[in-house]
Structure formats: structure tokens, C-alpha cells
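Student: mind looking at a prediction? Sequence and model below.
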Amino acid sequence: MPNAARISVVIPVKDDDTELARCLRALARQTVPADEVIVVDNGSTDASADVARAFGARLVRCEAPGIPAASAAGYDAAEGDLILRLDADCVPDESWTAAMAVAFAARRGVAAFTGAARFIDGPALLRTPLATLYLGTYAAVMIPTLGHLPLFGSNMGLRRAAWLGIRSSVHLDAELHDDMDLAFHLGERGRIRHLSGARMGISMRPFAPGQAFGRRAARGLRTVLVHFPHDFPPVRWTRRLLRGVRRRVAGRRYDTRPSPGLDTRSHR
């Protein structure tokens, strides 16, 4: 990929050494290797740090508790033009980084891409329906709330420039969902689009006994409410509508034309 943007992959982790090793093996098989893989150790007591070093990843330590702080530490440390994000228990397809890189090159006006996922463990008969329920419910709730697509932290990418533009606004509260909070802020400044070609396998752990699925839902509600009243849906929709009108009048700020020679028919 000539003149390709530099790619950083960020993986926040806490006590997931076995899953992290599986994830890093999958990243090592990418058809377009990342320029750097950053593992953010959020206070692990297992061998996660040793696993990261063994695979040649760049290890960043984050003492502040919670995924929001760990993810932000990884984005801050990233040196690439594109920052791709997944979790330690994720298994990306071999074309994941390539799909992200091509999409960003083809759509210069897009600030972030988000993809779906499939479950790779748990009862085989439940994998597809539970994945559809899990991600479908998330989208059904968050699209009306945000006025645009949400981000899915297990499969997403954003431009480093976009991150730097919102860095001072994101919340680092451990009881919030970092991807949901990021979508609130990023959607105010740029476009978020779905990328079907970025295929990702994830664990069914959210549905496992003792994983406190209700707590995850409570965190989601808290993430939404922390943005009120500024982002109360009708207020946010109106603000976005007016901003879109101003952009059309003033002309597009970013060049959204596809790059020459790139087939963008599969990207939305």
C-alpha cells in the first residue's frame, strides 16, 4: 500500500494474558501489519505485560483504573495517523488492518469507522442470535440518542487528528463506557461510518454467569446521562442539523472524494 498512513493498534488489558496472546497472534498475521501495537496494562496481576513484550508490542502502563483511562492512555501514546482499537479478547480477521486502512484512505472526510463482530466461543447455536441481539440493541438505543452511529470499542478506528481534537473533552470515569463516550464527542466534529469489511471475532463473556451484564447496562445509562442536558437528543439533533446546513453553505471543510484507484463500493 504505497503512501499508506501509519497504523497504531491500541489494546487495553487487565488480567487477560491468555486472551491477549491469542489477540496478538492474530495481529501478527495481518496482511497489512500495523506500524505499532500498543498494549495498555491497566494494573494487571497476571502475565499480561510479559505477553505483550514477548510479542514485541509496545507496553504502556496506566495506573488510573478503568477502560476509559486505559484507552485514552493508548491513544495518547499512539504515533500513527490511524488509531485502531480492539479488546484483548478479540480476534481480528487477517484483513482487519487492511480494511481499515483502505477505508480511511478512500473516505478522507470520515473521522472514525466502526465495525460489527461475531462470537467465537460459547454455545455454537447461540453465537449468531446473541451477537445480533447484543449489537443490534446497542445500535437501536444509541443511534437515536446520538443522531449518528455509535462506536463499538472491540472493532473501531479513528484518525489521530480527530482524537487530538477531542482529547480534552472525553471522560475518564471507570464507570462509563469509553467507546460510547468517545462517540458523543467525536460525532460532534466528524463523521462516523460503518465498515462491514472489518471483520472481528469477540468473546461471549458479556453473557457469562458472574459478568454482571446489568452493570454494563448501568454504565451505558450513566454514559448517556453524563452528557445531559447538553446532549439531550432533540438538542443534539438540532445542533447537528444546523451545523450540517452551515457546512453546506460554507462548503465542505474536508475533501471527501475517494482516492484515485480505490474501489469504495463496499464502504458506506
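Tutor: Okay, I see it.
Student: going forward, measure contacts and count neighbours with C-alpha atoms only.
Tutor: Fine.
Student: all the strands of the stretch 101-250 of the chain, residue numbers only.
Tutor: Using DSSP state E, counting those that start in this stretch, the strands found in the stretch 101-250 of the chain span residues 110-114, 118-119, 156-159, 191-194, 200-202.
Student: now those in CSV, with distance to residue 23 and mean neighbour count?
Tutor: Output for the strands of the stretch 101-250 of the chain, formatted as CSV (distance: least, Cα to Cα, whole Å; neighbours: other Cα atoms under 10 Å):
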stretch, distance to residue 23, mean neighbour count
strand 110-114, 18, 24
strand 118-119, 14, 21
strand 156-159, 15, 24
strand 191-194, 22, 20
strand 200-202, 10, 21
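Student: second structure follows, compare the two:
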Amino acid sequence: MRMKNVVSVVVPCYNEQRCLADCLQSIARQSVKALEVIVVDNNSTDNSVEIAKKFGAIVVNEKKQGIFYARNRGFNAAKGKIIARIDADSVADVDWIKSITETMRDRNLVAIGGISYTYELRWLLPLAIAVHAIFNRFHEKRLYGLTVLYGFNMAVRKNVWKNLEQQLDENCINEDIDFSMQVQKHGKVLRSSRMIVGNRLAGIMNPIKLIRYWKADGESAKRIKKELGS
């Protein structure tokens, strides 16, 4: 039986011409097709928009700079019952959408995250996934067990997003952690080992991003501890 297309894929984009085609190609090759692919142009000055249109993606514009605003613009434009997000420099496994659709058949789930690997090490996939799994365990332990739904590989129900959007803090240093904290107030979340994407080494090892995430983790840990009352 053919699986129904219910997933809208959202790709925030700012000057991603070097890697956007690989991302969109991986979505085009899915074993279960997306209902739609939405690329959110966040003031790109390169050829990102032209590349997105070449792949038949819906291009929407967000003039307010920042991933928080680009994500929200894309999620609000989505028509699917499930909204999946992937970063422009990531590559989805061929069964990525299939795994999202099947996992979200559990009506108790409001959102899910997946696992990742370093794309350049895809020839050694088990090791690449293991490295990221170790990072995830360390990260979540630092955040008092919070299941973090990373923006490069996550999905949320559209009806949940409608209620969630107003609860998100545009001034939060790390929008992924804020999203994860708030969405878990709406119901069950989990990380699926079947939902796999590859992340490029350049993005993972970017020193500016690493410093930003480390700072954000410290602030987020304080916030979580306060909410837990400990």
C-alpha cells in the first residue's frame, strides 16, 4: 500500500549555494515523497533561490534575519499534517520521510528528532553515527536529560506547532533547545534511530557555531534547572 504524502519539508536557507543542491536532491530521492518542499530564503545574495526553484521547491521569503524567523516562516507556510525540518547543509537518508511518517503514527507523539552522522565519513557509517550518539548523550546529560530536537533533523505535528509558536522565545540563544523545552509540554517526544541525516564537517566544526552552542548550553542548563525547581 502506498504511503500517503503528509509531510511538508522545510529548509531554512541563507547563502547555501554550495550545499543546497545535495540537500534537495536527497529529498527528491526519498522512498516516500514529501507533500511539498519549502525553502525559506533568509536574504540570500548567492544563487540559492535559483537552485531551490530548479528542484521544484516552494520558495518563501523571510526578511527578518535569523534562523528563528526563517524556521517560523517555513513552518507557518507548511500545509502538511507533519512538518519536517532539515538544514540546507544536511543530507537526508533515503527513508527519512518514511521513518517520520511511520513513527508519527503513534498519536501520543507530538514531535520527534533523529540521529545524524558526519557526511564525509559516510563510508564508515556505524562509527560516524556512534560519534554523534556520544555527543548527544553528553549534551542531554548537561541539559538535565532534555531530549533535544536538533533543527537539522526533526519533525512536529502542524496542529501542535500552531499552539507552540507563541510560546517560543525569539531572544533565546539556541532556538533548538527552546523549541525542545516548550514542545515537550504538549506531549510525548522521542529520538528515532531510523530518522537519519548526514551533517557536513564544515558546519559541525565551525568554531563560531561551537562557541555559540557552548554558551547557549550554559544558559539553557540554568533555565532548565530553574524550571525543575532544583
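Tutor: Ah, there it is. Because the structure is a prediction, the values reported are computed rather than measured.
Student: related to what we said a few turns ago, so which of the strands of the stretch 101-250 of the first structure gets nearest residue 85 of the first structure?
Tutor: Using Cα to Cα as the measure, strand 156-159 is the one of those that comes nearest residue 85 of the first structure, at 5.4 Å.
Student: what comes into contact with the closest one?
Tutor: Contacts of strand 156-159 of the first structure from elsewhere in the structure, counted by Cα atoms under 8 Å, 6 or more residues apart in numbering, are 81, 82, 83, 84, 85, 86, 100, 111, 112, 113, 114, 115.
Student: what is the burial count for the aligned residue in the second structure for the last one?
Tutor: For residue 115 of the first structure, the equivalent position in the second structure is taken to be residue 114, counting by TM-score structural alignment. Residues lying near residue 114 of the second structure (other Cα atoms under 10 Å) number 23.
Student: residue 114 of the second structure contacts residue 195, correct?
Tutor: Yes. Using Cα atoms under 8 Å as the test, residue 114 of the second structure is close enough to residue 195 to be in contact (4.6 Å).
Student: overlap in contacts of those two?
Tutor: Taking Cα under 8 Å, 6+ apart as the contact definition, residue 114 of the second structure and residue 195 share the neighbouring residues residue 153.
Student: ok, residues contacting stretch 33-53 of the second structure?
Tutor: By Cα under 8 Å, 6+ apart, the list of residues contacting stretch 33-53 of the second structure from outside reads 5-17, 20-21, 24, 27, 56-66, 70-71, 73-74, 77-78, 80, 97.
Student: which residue packs closest to residue 133 of the second structure, ignoring adjacent ones?
Tutor: Excluding the flanking residues, the one nearest residue 133 of the second structure by Cα to Cα, 6 or more residues apart in numbering is residue 115, at 7.4 Å.
Student: quick one: the most centrally placed residue in the second structure and residue 196 of the second structure, what's the gap?
Tutor: Central residue check for the second structure by Cα atoms, centre = their mean: the C-alpha nearest the mean position is that of residue 151, 2.6 Å away. Distance, residue 151 of the second structure to residue 196 of the second structure, by Cα to Cα, to the nearest Å: 13 Å.
Student: repeat that for residue 145 of the second structure.
Tutor: In this structure, residue 145 of the second structure lies at 21 Å from residue 196 of the second structure, with Cα to Cα as the measure.
Student: looking at those two, which is more packed in?
Tutor: Set side by side, residue 145 of the second structure and residue 196 show more neighbours around residue 196, with 24 against 12, by other Cα under 10 Å.
Student: tell me the contacts of the more buried one?
Tutor: The neighbourhood of residue 196 of the second structure, defined by Cα under 8 Å, 6+ apart, consists of 92, 93, 96, 114, 115, 116, 117, 153.
Student: chain center to stretch 12-28 of the second structure: distance?
Tutor: Centroid separation for stretch 12-28 of the second structure versus its chain: 14 Å, with Cα atoms, centre = their mean, to the nearest Å.
Student: next: stretch 15-35 of the first structure.
Tutor: On the basis of Cα atoms, centre = their mean, stretch 15-35 of the first structure sits 16 Å off its chain's mean C-alpha point.
Student: quick check, residue 75 of the second structure in a helix?
Tutor: Yes. According to DSSP: H, G, I helix; E, B strand; the rest coil, the state of residue 75 of the second structure is that of a helix.
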